[in-house]
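1. quick one: sequence and predicted model below, then my questions.
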Amino acid sequence: MSSPSLNLLDLKQARIRLLHISWFAFFLTFVVWFNHAPLLASIKEAFDLTGQQVKALMILNVALTIPARVIIGMLVDRFGPRIVYSGLLMSGSVVCCIFAFANSYEMLALMRFLMGFIGAGFVIGIRLVGEWFPAKEVGLAEGVYGGWGNFGSAAAALSLPTIALMFGGDDGWRYATAMTGVIAGVYGIFFYIKARNTPKGSTYFKPKKSGGLVVTSKHDLVFYIVMCVPMYLALAVLTWKLSPVNLALLSNGAALAVYIVLAVMFVVQISQILRVNHDVLNGVEIPEMQKYEFKQVAILNVAYFVTFGSELAVVSMLPLFFMDTFQLDAVKAGMLASGFAFMNLAARPGGGYLSDKVGRRKSLSILICGLTIGYLVLSQITSAWPIWLAVIATMCCSFFVQAGEGAVFAIVPLVKRSMTGQIAGMTGAYGNVGAVIFLTALSFVDASTFFMLIAGCAAVIFVAVQFMTEPKGHIAEYNEDGSVALIEVS
């Protein structure tokens, strides 16, 4: 995809090369993050796992990603994308290889839990791409980064079973999994050599304080603290799923210990937020040019909650939905359901491009309205429908969902440049929160009600988007010498 000013095939431009280097780094993080999924049958057989233990591995794989995205966002703003992305790829490589050659279920589970950290790689590129592209092109650039990189999970599903067979033997899955880790580690070194935080001559703006977002009013401070609560509730829900009440992979004592740790983490985070916002608490007047509205961040959070959150949830349940509804075998159902994920390649860039051309709030409103209607249509699918019509309905809904994701991250870099990593981290974390909430709801209701629930949430968030302020003019950041730099956002 290209525009008159953004030709993705023009590798002579440093920013185009940087975009391709970045999306492929994200692509590899998703390959490594989901490399176990298509090989679960082999892993189950190798360790003689129960169905409950397999489910636990799937939950553990995403559990750490919620806090990891927030933490990675802080690190990116403080140290820059180049070193953080390289470090994440190389450390993820080590964890991946340990997982591949684990000799016990406990080691498998621990490594899968730690692997959730590499799922935060997405956040890093959001800040990096935002540094290299102007406001009029950043939506398309971020869409390409997100859409093409997100395809890593589908690429793993399509290729790893075949690669495991090529290696052959009972350990084929181990070599296939380890191979992805080795590639990620080597690419981490390549990324460090080739990537740069900003174009030559540009300044990489860092927040003056680390530990949390710096807001500009007491009202926003309260709002910020309230928006932190759902992330911990989602982690508590994951713990509940692993407790004796559900999968019984944690004892009552272990589950209680996790709840206590989450409570302590919440208190620590709130204390850090209050520390970095000491001036606001004490009534210090913030310069007008430094102000931004936290409601922008909150609206982006909930928009990603219903877009990416619903995508993760639907991708997880759609194959089984097709199997049960149309009496298909697993292979056919999986192939039909894969259309939902494949739309990422074009839909995310499309959403970003629409945001650049039509306007940020307007495009996000249109796309969330579209996915609301899309999920309402999916809720009406029954066995009486022709399969081809159900697939078309699914892919149409998928387009609006993933284009909506592109529209969200077309706005993130335009809120506050020096804190883009943290904003992207919190927004990204809300996507995982949405997945946890929607999948938990699915365990209590049928598929039709599940789709209607998502549509209802989307309708509410559509209203919220109408209160978002369209980015315009410039945002101000301070240079190291104290002078003010103006960054165009419209």
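-> That came through fine.
2. going forward, measure contacts between C-alpha atoms and count neighbours the same way
-> Will do.
3. how much space between the closest residue to Ile43 other than its chain neighbours and Met166?
-> Excluding its sequence neighbours, the residue lying closest to Ile43 (C-alpha to C-alpha, 6 or more residues apart in numbering) is Trp173, at 7.4 Å. Taking C-alpha to C-alpha, to the nearest Å as the measure, Trp173 falls 10 Å from Met166.
4. what of Met58?
-> For Met58, the distance to Met166 - C-alpha to C-alpha - is 25 Å.
5. okay, these two: which has more neighbours?
-> Met58 (17 against 13; other C-alpha atoms under 10 Å).
6. and that one, what is it in contact with?
-> Ala37 (C-alpha atoms under 8 Å, 6 or more residues apart in numbering).
7. now do the SS call for it.
-> helix (DSSP: H, G, I helix; E, B strand; the rest coil).
8. in stretch 79-90, what counts as buried?
-> Neighbour-count burial for stretch 79-90, counted by 16 or more other C-alpha atoms under 10 Å, picks out 80-90.
9. take the one below as the second:
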Amino acid sequence: MRAFHTSWFCFFIAFTAWFGIQPLIPTIRKELGLSKKEVARSGIASISATLAVRIFVGPLCDKFGPRRVMSSLLIVGAIPLAFSGLIKNGTGLIIVRLCVGILGGSFIPCQFWTSATFNVKIVGSANALVGGWGNLGGGFTFIIMPALFELVKICGADEFLAWKIALVIPAVILIRFGILILWTSDDCPQGKWSLRKLPEMDIFVAAKPVYEEVSCVDDDNVQYAVKTKQQGIDNTDVELNKKYTEHGCGKHWIWDKIWLIVTVTVLAIQYGLCFGVEIAVNTVMNLYFLYKFEKEDCEEGSHDVMQTNNTTNMTTATVFAPSDDQNTCSILSQNSASLIASLFGLINLFARALGGIFSDLLRKYLQIPGRLLAQIICMTAEGVMLIVFSRMETIPTAIIAMVAFSLLAMMSEGSTFAVVPYIHPRRVGLVAGFVGAGGNAGAMIWNTIWLNLVDTDPSRWFLLLGIFVLCGNVLTLIIPVQRKRIWNVFNR
């Protein structure tokens, strides 16, 4: 449990810092005179670095363990965040957010940590809990960063100095915890990573069964047979070998490897359609509410001025005067828009865990096909609610729809990573790295589409996301996990 709590909290503070700049973007935009597209490009930059980091971090976890990898990511990612106040233009903002994006890679050691620690029957719930509580930082940052910003202003700084000082605080916290976890947690149940026990029976390369408790396949009969053999009972050979062959351990291994690639690719795509949607929305949701809900007959870059008749001292007309604040037409302020956007991320408190628990529940009754069934149910509902959100024209209905699609997107994340530990038991870090990178690849695509729609029709962006999610969800029908597909639920 110490590893469990360390993994989610490290991911939580990393996620909070990763998106720490986003709530303050309206003030930064005002100071630097940035356009909407320049801000959108910086959002793409904050995600693109994470894509590469997640691919490389998975194998590093396999080799060095999650604790040291997590520590390194926290410390390295804190450095550019601490110096983000030095930026002077849009290019500087892009570079800083690109470097801070390193923190997004902390998701892989977080998931790897619990995958190496918990039993196959509850690993879905464990992965979903740590992932969800870590992602909670995406909502928490929209509360804490404006609060820090206002606190620094109260202490005497102007708004353009306040946002710079506010960003130093999470950077200091990252460095402190990056050092602390090296002495306060374990990599696996055996303690240090060098003492870990690996499964000896690999479903893709093993030539013969090895009789010890392993996670070759998620089948209670096989596990029972393995345990019985360990206890010295010899009449389990036939049963174990039969199950071993049925599940493809050592047989048709070439096709198994081909389908392994297909399955990882599909899961990476689908993770881009849930977690990719989440982190893309984290970079735009507060801005969407600012841009979408504006005063009537108001032009951006101007503000209302009441014209007064000096002779009668009466207000006679309202005119528009130039303003340096590009958000003067919005019904909402920076703080109120951030507060609404925080609801999207705060759903992670329980939503991602619900996805993992739902997957574990269906696995209990339907084995592996149950996990695939959970995946297709969650993603279908997510796609539908994204389309509904895109049609909302009032702030209250938009908030309700946002909470609903947030809940379902995060449940889809939990159901996706509930499948990951079963793909290749001895290479969980590698698989988790590629699937996790799929989330960031998806987010880059979604943010690029946002870049082209932000000046014309932001609502259409959510409509397209919903359509993409529904289409990508169909791929669940073709993938095998341990030689089982979703339609095997009807064979029980």
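-> Arrived safely, thanks for sending. Note that the structure is predicted; figures quoted are calculated from it, not measured.
10. so which pair among the buried residues of stretch 79-90 of structure 1 is furthest apart in space?
-> Using C-alpha to C-alpha, the two most remote members of those are Gly80 and Met90, lying 16.1 Å apart.
11. which ones are touching the most centrally placed residue in structure 1?
-> Taking C-alpha atoms, centre = their mean, the centroid of structure 1 lies closest to Gly428, which sits 4.4 Å from it. Residues near Gly428 of structure 1 by C-alpha under 8 Å, 6+ apart: 66, 69, 123, 301, 304.
12. how much space is there between the second one and Cys228 of structure 1?
-> Right, the one you point to is Arg69 of structure 1. Applying C-alpha to C-alpha to Arg69 of structure 1 and Cys228 of structure 1 gives a distance of 13 Å.
13. and what of Arg417 of structure 1?
-> For Arg417 of structure 1, the distance to Cys228 of structure 1 - C-alpha to C-alpha - is 21 Å.
14. what about the two, which has more around it?
-> Between Arg417 of structure 1 and Cys228, counted using other C-alpha under 10 Å, Arg417 has the larger neighbour count: 23 against 15.
15. counterpart of the more buried one in structure 2?
-> Using TM-score structural alignment as the criterion, Arg417 of structure 1 maps onto Pro425 of structure 2.
16. secondary structure element holding Ile193 of structure 1?
-> helix 172-194 (DSSP states H and E).
17. what sits up against the helix or strand following that helix?
-> Per DSSP H and E, helix 172-194 of structure 1 leads on to helix 218-242 as the next helix or strand towards the C-terminus. The contact list for helix 218-242 of structure 1 (C-alpha under 8 Å, 6+ apart) reads 56, 59, 63, 66-67, 215, 246-250, 255, 258-259, 262, 266, 270, 273, 277, 280-281, 293-295, 298, 429-430, 433, 436-437, 440.
18. for the helix or strand that helix 218-242 of structure 1 is followed by, list every residue counted as buried.
-> Note on helix 218-242 of structure 1: by DSSP H and E, the next helix or strand toward the C-terminus is helix 252-276. For helix 252-276 of structure 1, burial by neighbour count (16+ other C-alpha under 10 Å) applies to 255, 258-259, 262, 266, 269-270, 272-276.
19. and helix 252-276 of structure 1 with helix 218-242, angle?
-> Calculated by axes from the mean of the first three to the mean of the last three C-alpha atoms, to 10 degrees, helix 252-276 of structure 1 forms an angle of 170 degrees with helix 218-242.
20. okay, helix 252-276 of structure 1 sits on what stretch of structure 2?
-> The counterpart of helix 252-276 of structure 1 in structure 2, using TM-score structural alignment, is absent.
21. other SSEs contacting that helix?
-> If you count contacts as 3 or more C-alpha pairs under 8 Å, 6 or more residues apart in numbering; DSSP states H and E, helix 252-276 of structure 1 packs onto helix 218-242.
22. just how off-centre is the helix it packs on within its chain?
-> 17 Å (C-alpha atoms, centre = their mean, to the nearest Å).
23. try stretch 152-165 of structure 1
-> With C-alpha atoms, centre = their mean, you get 21 Å for stretch 152-165 of structure 1.
24. that one aligns to what range in structure 2?
-> The aligned range for stretch 152-165 of structure 1 is 137-150, by TM-score structural alignment.
25. what residues does the matching stretch touch?
-> 12-17, 19-20, 22-24, 159, 162-163, 165-167, 282, 335, 338-339, 341-347.
26. once aligned to structure 1, how far is that stretch on average?
-> Superposing on structure 1 and averaging over aligned pairs (mean C-alpha distance after the TM-score superposition for structure 1), stretch 137-150 of structure 2 comes out at 2.1 Å.
27. buried ones in that stretch?
-> 137-146, 148-150.
28. with stretch 36-56 of structure 2 instead?
-> For stretch 36-56 of structure 2, using 16+ other C-alpha under 10 Å, the buried residues are 37-56.
29. looking at the residues you listed, which are in helices?
-> The helices, defined by DSSP state H, take in 37-56 from these.
30. where do the helices sit along the stretch 251-400 of structure 1?
-> 252-276, 278-281, 294-326, 330-337, 339-342, 344-358, 360-378, 387-411 (DSSP state H, counting those that start in this stretch).
31. could you dump those helices to CSV with distance to Val484 of structure 1?
-> Below are the helices of the stretch 251-400 of structure 1 laid out as CSV (distance: least, C-alpha to C-alpha, whole Å):
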stretch, distance to Val484 of structure 1
helix 252-276, 21
helix 278-281, 20
helix 294-326, 22
helix 330-337, 51
helix 339-342, 43
helix 344-358, 26
helix 360-378, 26
helix 387-411, 22
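32. out of these, which is closest to Tyr192 of structure 1?
-> By C-alpha to C-alpha (comparing all of those), the closest turns out to be helix 387-411, at 24.2 Å.
33. what helices and strands are in contact with that closest one?
-> By 3+ C-alpha pairs under 8 Å, 6+ apart, helix 387-411 of structure 1 packs against helix 135-150, helix 294-326, helix 339-342, helix 344-358, helix 360-378.
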